[in-house]
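Enquirer: Got a predicted model here, sequence first, then my questions.
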Amino acid sequence: METPNGRETGPLDANRPGARGSLWLAFVAATLIVCVICAATLLVRSLWQDGAADRARELENMAVTLSEQTARAFQSVGLIQDDLIGHVREKGIQTRIQLVDAMSTEDVHSRLREKISGLPFIDAITVIDETGQLLNFSRYWPIPNVNVSDRDYFLALEGMRGPDIFLGEPVPNRGSGTVTIYLAKRFANSSGRFLGLVLGAMEQSYFERFYSGLRLGRDGMIALIRSDGALLARHPGSAGQSPRDSAVRARTAAAVFATGQMPQLPAGTLDEKARIAAVHRVGDLPVAVVVSESIAALDALMWQRATPLIVAAGLLCLTIALVAWGVGRHLRDERAFAVAQHGMARIDVLTGLPNRLAFAERLNALLKARGGGTPLALLYLDLDYFKAVNDTLGHDAGDTMLIELAERIRALVGPDDFAARLGGDEFAVVVSGVNHESEAAEFAQRLIHTLRSPLHLGLHRIVSGCSIGIVMAPRDGTGVAELLKNADLALYRAKADGRGIARVFVEEMERLVRERREMEVALQTAWREKQFFLLYQPIVEAESGRVAGFEALLRWQHPERGLVNPTSFIPIAEETGLILPLGAWVLAEACAAATTWPEDLFVSVNLSPVQFRGAEAFRQVRNALESSGLAPSRLEVEITESTLLQEGPMVRATLEQFSEEGITVALDDFGTGYSSLGYLRTLSIGRIKMDRSFIDQVETSPQSLAIVRAVVGLARTLGLRCTAEGVETEGQRRLLTAEGCSHLQGYLLGRPGSAEEALRRTRTSAA
């Protein structure tokens, strides 16, 4: 067809506006579909990688935990062996005849039985002479006539070559038939000649029962493997006796102890399945815990997670095509832009949770929809010790911590509830399905428990936790601003009461906050006007009753309130930073006072966790010693186990500096916090102080007495001094002295007094 001007037109004329719009719309739709496919591919790949990384972290965390538990079992055997070998050395035994006379007695047999009575996983302890003959055996008396010179552990240790310790592979016990794992340690006379060994036998089934208590997943497996590839224990499926094929062992050792961070175990290593594994060495022993998952199970899990994403991407492509068919380009582009901008402005980029703006909008809409009728709860969270992680480990570690804890919060929130990150380390959760504050408090406790679980940030194990303030709407407010203000007051009270707890808002809290601020002002005034002073409580030697030193105790004499309890003002001083100049003053005063005492007396000073930040503790201690002239060996600094937990590497570095200067470090309140043999093994600790809670009931409670004996025995074994605090009765004093406690402290032995009274006490004690 021709137009009057001679131009041909038709339905496919590409120059027509409608045709150009259709072609452009088709191009845009096709482009979007390609982008969706590419994005879905990238997301599936990222999901696959993240899922594998998450599983790898789970395996690694489990391997670390299991290796620590396994190491404790071997350490228990090692402590018994070291005690027996020390006994041989103390007696100066040089020949086999002397060894037989000393170690083949019923007294030694009773001693062996007593040492393993509380350790059910130890099958037996055996003393063996240089010929392989049993000299003593914890299981039987009289001792059976058994020779073990053909056993691998005896052959490995008798030549005095290589390490002093040998970890044997599982074999049936010749006495009982039980499959056991042997840990052997040799000993020699003063000239270095082999005298024999102490053998600890642990039931293989103990490790397998212990490992069986963990949830491993479909194809999860835990194995205990020696460095040469010998299989010591395994779950699921009992390991039985380890295969003796050297080629199989060599392949297993090469695969398990590879240098890779997450080794790949080919089929035939642990079973017929190819696996990824986390390997963690057990202390200093030539053995590792291997926690693994089959690659097939991991792939199946990843496909299960990726399938919804693939289906969603396909549906999205179909939707784009339908929308492109029915909607114009301009309207579609404007709406997509508006939606994207709206979402970006309301999402926290780091955690993916709604931000403060989105939280306020949604809460406001929820309050209006309910019209002041059905109640809801607002929980205001603040992470504990987040600033310490940021300051010591860096902002990347802090961001990782926020992301992990946000995921835990998200996992607890129900479909009708919502959570948001309000900024920094502050989060909020709105719980709709509650009718009473007790239900909100119960949910808050679940949050606290979940966030308290340890985090692994690289090589660091962090315990954070949170404090929570709770308000109920409409009881505590009908608007967003009012609810947040009252929730903040409740949170402030929770942190003031000790952190890691939840508090429900009450009207009285406004008054308490005002009093707290007044206390902060009063503390600053007390510091300026020198209202603080020190008292000194004697620490005496248990056997002689002689004064060995004094502990410096900080006190505050307020002109109106009188004597203020340290537990009420020291936490505030730590939070406001006043503890830094105050702690430096305490060190200087205590060191100066100690210079007036006899030179064989020491002074003990408590250090706050805040003083360890930025190496402040070491600078303050050095300044106090230099200004007073006190010898470093006469100063003892006390830290708590929570200080090690909160401040981490900085504390360890400072303790090493103290040790190099000759300053003694005491671990205070031992056994009440996060006690670990690892602290005593790796840190420069010179004294442990038993908390008074154990001493109060030591005369009446078998459990308290058992704890006291264990702590004193541990101190004796590690060569540490042990001080019992809170001794108030003569019976306590006699019992603690009899149990071997080296030093005592308490009202029975002397109440805290001034520096002048301490000086008079030293003169009386010397006389």
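Expert: Thanks, I have it.

Enquirer: Please make it C-alpha for all contacts and neighbour counts, starting now.
Expert: Will do.

Enquirer: residue contacts, Ile685?
Expert: Contacts here follow Cα atoms under 8 Å, 6 or more residues apart in numbering; on that basis Ile685 touches Thr664, Val665, Ala666, Leu667, Leu720.

Enquirer: and what of His280?
Expert: Counting by Cα under 8 Å, 6+ apart, His280 has contacts Glu60, Ala63, Val64, Ser67, Ala288, Val289, Val290.

Enquirer: same question, Ser742
Expert: Listed by Cα under 8 Å, 6+ apart, the contact partners of Ser742 are Glu541, Ala542, Glu543, Arg721, Cys722, Thr723.

Enquirer: can you rerun that using 6 Å?
Expert: Ala542, Cys722 (Cα atoms under 6 Å, 6 or more residues apart in numbering).

Enquirer: hey, which strand is longest across this protein?
Expert: strand 547-558 (DSSP state E).

Enquirer: which non-adjacent residue is nearest Ala428?
Expert: Nearest non-adjacent residue to Ala428, counting by Cα to Cα, 6 or more residues apart in numbering: Tyr380, 4.6 Å away.

Enquirer: re earlier: buried ones in the longest strand of the chain?
Expert: Val547, Ala548, Gly549, Phe550, Glu551, Ala552, Leu553, Leu554, Arg555, Trp556 (16 or more other Cα atoms under 10 Å).

Enquirer: What of stretch 736-756?
Expert: Residues of stretch 736-756 classed as buried by neighbour count (16+ other Cα under 10 Å): 736-737, 740-746, 749-750, 752-755.

Enquirer: May I have the distance across it, first residue to last?
Expert: Terminal residues of stretch 736-756 lie 29 Å apart, using Cα to Cα, to the nearest Å.

Enquirer: putting a second one here so we can go through both:
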Amino acid sequence: MSRLLSKLSGGQPVASAPVSVDAHSLDPQRSAEMLAGFEAADIGWFWESDAAGRLTYLTDSAIAAIGAERDALIGSELTQFLATGDSDDLDSTSRPLKFRLASRSPISRLNVTVQTSQSKEIWWEISATPRRDANGEFAGFHGTARDITKSLAQSRDSERAAQFDSLTGLANRLRMARKLDQTLTAFKKSKRSCAIMLLDLDRFKKVNDTLGHPAGDELLKQVATRIKKLLGDHGEIGRLGGDEFQILLPDMDDRGDLGDLSKRLVQMLSQPYSVEGSRAIIGCSIGIAVAPYDGIESSELVKAADLALYAAKDAGRGTYRFYSSELSQNADWRQRIEDDLRDALTQQQFLIQYQPIVDAKTHKIASLEALLRWEHPERGRVSPADFIPVAEELGIINKIGEWVLEEVCTQLSKCPPEVRAAVNVSPIQFASEDFYDTVDAILNKTGVDPARVELEITESVFVGDLERTLKLFKKLKKRGVRLSLDDFGTGYSSLSYLRDAPFDKIKIDQSFVRGCSADDNNNSALVSAIVSMARALKMETVAEGIETKDELAMVKGHGATHLQGYLFSGPISIDELLDRFDSKELEFKPRGPEKYRAERRTEFRKIGVIHGDSRYNVFLRNLSKTGARIEGLLDVPVGTDLVLDLGDGQLAVATVRRSEGFSQGVEFETKLISDGDRGLCTRHRVSPYQIEAAGRPLGALTNSAVAAYTTGSQSVPRAFVEVDMNAYNRR
């Protein structure tokens, strides 16, 4: 040590050494004694290397602390013994140790890992200055070191607490926001895409309220585990707070892949959970937005995903939605619904219609399903899918449900005594403490036979307090009311509660009936299994949503006892029903198409059509996954290739297969996909980066930007005559 100490005291102080001593003011012996005392106190250690970067000296206590052998350590290269860590652990400006040594520059408080045979992690902070020989040539480094393993671990823990959720271990809101900002900034430069998903748990509050907050915390942990298991290393997962999660997915813009991932997430998170000895069932709604299509900045993208999430929840939960510009308009529409819905009941804007449920053998009316309708004085009929979720959130669904039940019971008393009516019950309405008393009071007030009243319950009522649910079922059955399980098989099905709950009827969801005769799905087998199970449990079955005769033949062949759908009748008024009863017209004959066709959405909106360098305005009349019908171009030859601009950057390449006058039927080159809520969309969209390359500013997609991008030279002759469909429709 004397050689090192003599050099340290000989006029070259160590950089950042933890000793404040002016070596020039002391004689060499005194300096050596003081530095030796510093070393002996184990406050810090000294080290030295030669010009080749080999370790020539290290304090004995430092060698002992890392459990190394002196002979093995002295003479080894510094870069084999010490190494800089990852950028997550160190300041991002730190250079690798090898570079620092090669530069022969002073080293100040550099964090390095100690490479030892021990399994534990050891961190040192080193400082050093280059030393020179008598000729002024570089002779190596000498400096100090100190163990910072404990303080660095504490710093990491503190940093982790600031960036990660203590309950689930996922990234927190702060880290996710920072990560999204960093990703979007980097991806904007490299012209890459990035998707985010916002996940909100359905019915989590009910679990929290019924089983307690500790159970809710445990459920959130299990949710986080399932998400991590499904995603693996693909993306960053965060918990934003409460029951809301966010997923960041770099380099994903294929909405087909995003939709498939969303379906798997919804399915996985909807499976039952075991929480503190109780069984809990929740759901999940997902909103999806993709940069740069739906936003360039993080605030834009998060707002877009948030609007998509609200749309998914409004659609009935348990689904996903992609952002579209239409959702911004829908947000305004939702606000107007909230403003007007509170007055709808007092101003008598609600009415009841009934869809017949017929006997499978005779096709005569066996019962009715009561359907609530809202006739807005200014906006016309508002869909229940739009206002029921709002009524639930506003807390007025109980009052509306009470009015519906009383109105149905009153109208039912005018029908033949053998006719029953089913009333849909909201899970929130069913969960209210006074639900049974409300039903009992209405039955007493209207005097209707309870056996003629059927309460349609969805499977979500089994979330939370199962014991209370089963007791309420038994109480209602004792009162004489019939019970029907609605939408069976759509995500929360369990044979255990079918065994225990006293249902009279199972309604087979229309998603299983639709296309059940097609060869490319398993719907027929599922219908058969549900009917067989219901028969074994002595329950009736209703096949919902029958629209074609091949579907009718299939469900009847599998033994469904009752049938419902537009093939027989849509919803009709009580007056029309009473007229039928008076005239004894109890049979509804099936009227409709022979075979199931791929679902088509009736549309009536203006879109763009591109042919060559010309862009035309046409009307979209209907839309399916495989094609569409458009109106507005005259005498387009069959076989013509067109591009349909469906809005929001969705370009669908199509070929004209039928053409008559100003109407064309086109077939898409690539099938459209589901948008998560009965709508259709393209897998890919025009990239804003392409639009930017064409000379326009970079920004989220707008229809005007896409129109300008797809419009060629106006001097090129147009191949087709564009018909003014507005004038035609007015005639």
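Expert: Thanks, I have it. Quick caveat: nothing in here was measured; it's all calculated off a predicted structure.

Enquirer: Next, the TM-score between them, please.
Expert: These two chains, once laid on top of each other, score a TM-score of 0.53 by TM-score structural alignment, normalised by the length of structure 2; 479 aligned residues with a Cα RMSD of 5.1 Å.

Enquirer: Which of the contacts of Ile685 of structure 1 are conserved in structure 2?
Expert: Here is what carries over to structure 2 from these, by both residues aligned by TM-score structural alignment, their matches' Cα atoms under 8 Å: Thr664, Val665, Ala666, Leu667, Leu720.

Enquirer: Most neighbours of all the residues you listed, which one?
Expert: Comparing those by number of neighbours (other Cα atoms under 10 Å), Ala666 comes first, having 25 neighbours.

Enquirer: name the element the alignment partner in structure 2 of it belongs to?
Expert: Structural alignment (TM-score structural alignment) places Ala666 of structure 1 against Ser484 in structure 2. Per DSSP states H and E, Ser484 of structure 2 falls inside strand 482-488.

Enquirer: Confirm that Gly414 of structure 1 sits in a strand.
Expert: No - counting by DSSP: H, G, I helix; E, B strand; the rest coil, Gly414 of structure 1 falls outside a strand, being coil.

Enquirer: Could you report the neighbour count for it?
Expert: By the criterion of other Cα under 10 Å, Gly414 of structure 1 has 13 neighbours.

Enquirer: returning to what we had before: what does the longest strand of structure 1 rub up against?
Expert: Strand 547-558 of structure 1 is contacted by residues 531-540, 563-564, 601-605 when judged by Cα under 6 Å, 6+ apart.

Enquirer: Repeat that for stretch 342-359 of structure 2.
Expert: Contacts to stretch 342-359 of structure 2, defined as Cα under 6 Å, 6+ apart, come from residues 364-375, 562-564, 570-573.

Enquirer: Let me know the secondary structure of the residue lying closest to Ser573 of structure 2 once chain neighbours are set aside.
Expert: Nearest residue to Ser573 of structure 2, sequence neighbours excluded (Cα to Cα, 6+ apart): Gln353, at 4.8 Å. Assigned by three-state DSSP, the conformation of Gln353 of structure 2 is strand.

Enquirer: Show me what Gln353 of structure 2 lines up with in structure 1.
Expert: Using TM-score structural alignment, Gln353 of structure 2 pairs with Leu535 in structure 1.

Enquirer: What separation is there between that match and Phe550 of structure 1?
Expert: Distance from Leu535 of structure 1 to Phe550 of structure 1, by Cα to Cα: 9 Å.

Enquirer: Next: Arg514 of structure 1.
Expert: Arg514 of structure 1 sits at a distance of 38 Å from Phe550 of structure 1 (criterion: Cα to Cα).

Enquirer: which residues in structure 1 does the helix or strand where Lys606 of structure 2 lies match up with?
Expert: Element membership for Lys606 of structure 2, per DSSP H and E: strand 600-611. Strand 600-611 of structure 2 lines up with nothing in structure 1 when matched by TM-score structural alignment.

Enquirer: buried set for that strand?
Expert: Buried residues in strand 600-611 of structure 2 (16+ other Cα under 10 Å): Arg600, Lys606, Gly608, Val609, Ile610, His611.

Enquirer: Would you check how far apart the fifth one and Tyr616 of structure 2 are?
Expert: So the one you mean is Ile610 of structure 2. Distance, Ile610 of structure 2 to Tyr616 of structure 2, by Cα to Cα: 6 Å.

Enquirer: what do you get for the second one?
Expert: Relative to Tyr616 of structure 2, Lys606 of structure 2 is positioned 10 Å away (Cα to Cα).

Enquirer: can you give me the strands for the stretch 151-300 of structure 2?
Expert: For the stretch 151-300 of structure 2, the strands defined by DSSP state E, counting those that start in this stretch cover 194-202, 236-241, 244-250, 273-275, 278-280, 283-291.

Enquirer: mean distance, the fifth one to its aligned residues in structure 1?
Expert: The reference is to strand 278-280 of structure 2. Mean deviation of strand 278-280 of structure 2 relative to structure 1 after superposition (mean Cα distance after the TM-score superposition for structure 1): 4.7 Å.

Enquirer: Next: the second one.
Expert: On superposition with structure 1, the average gap between strand 236-241 of structure 2 and its aligned counterparts reaches 1.8 Å (mean Cα distance after the TM-score superposition for structure 1).
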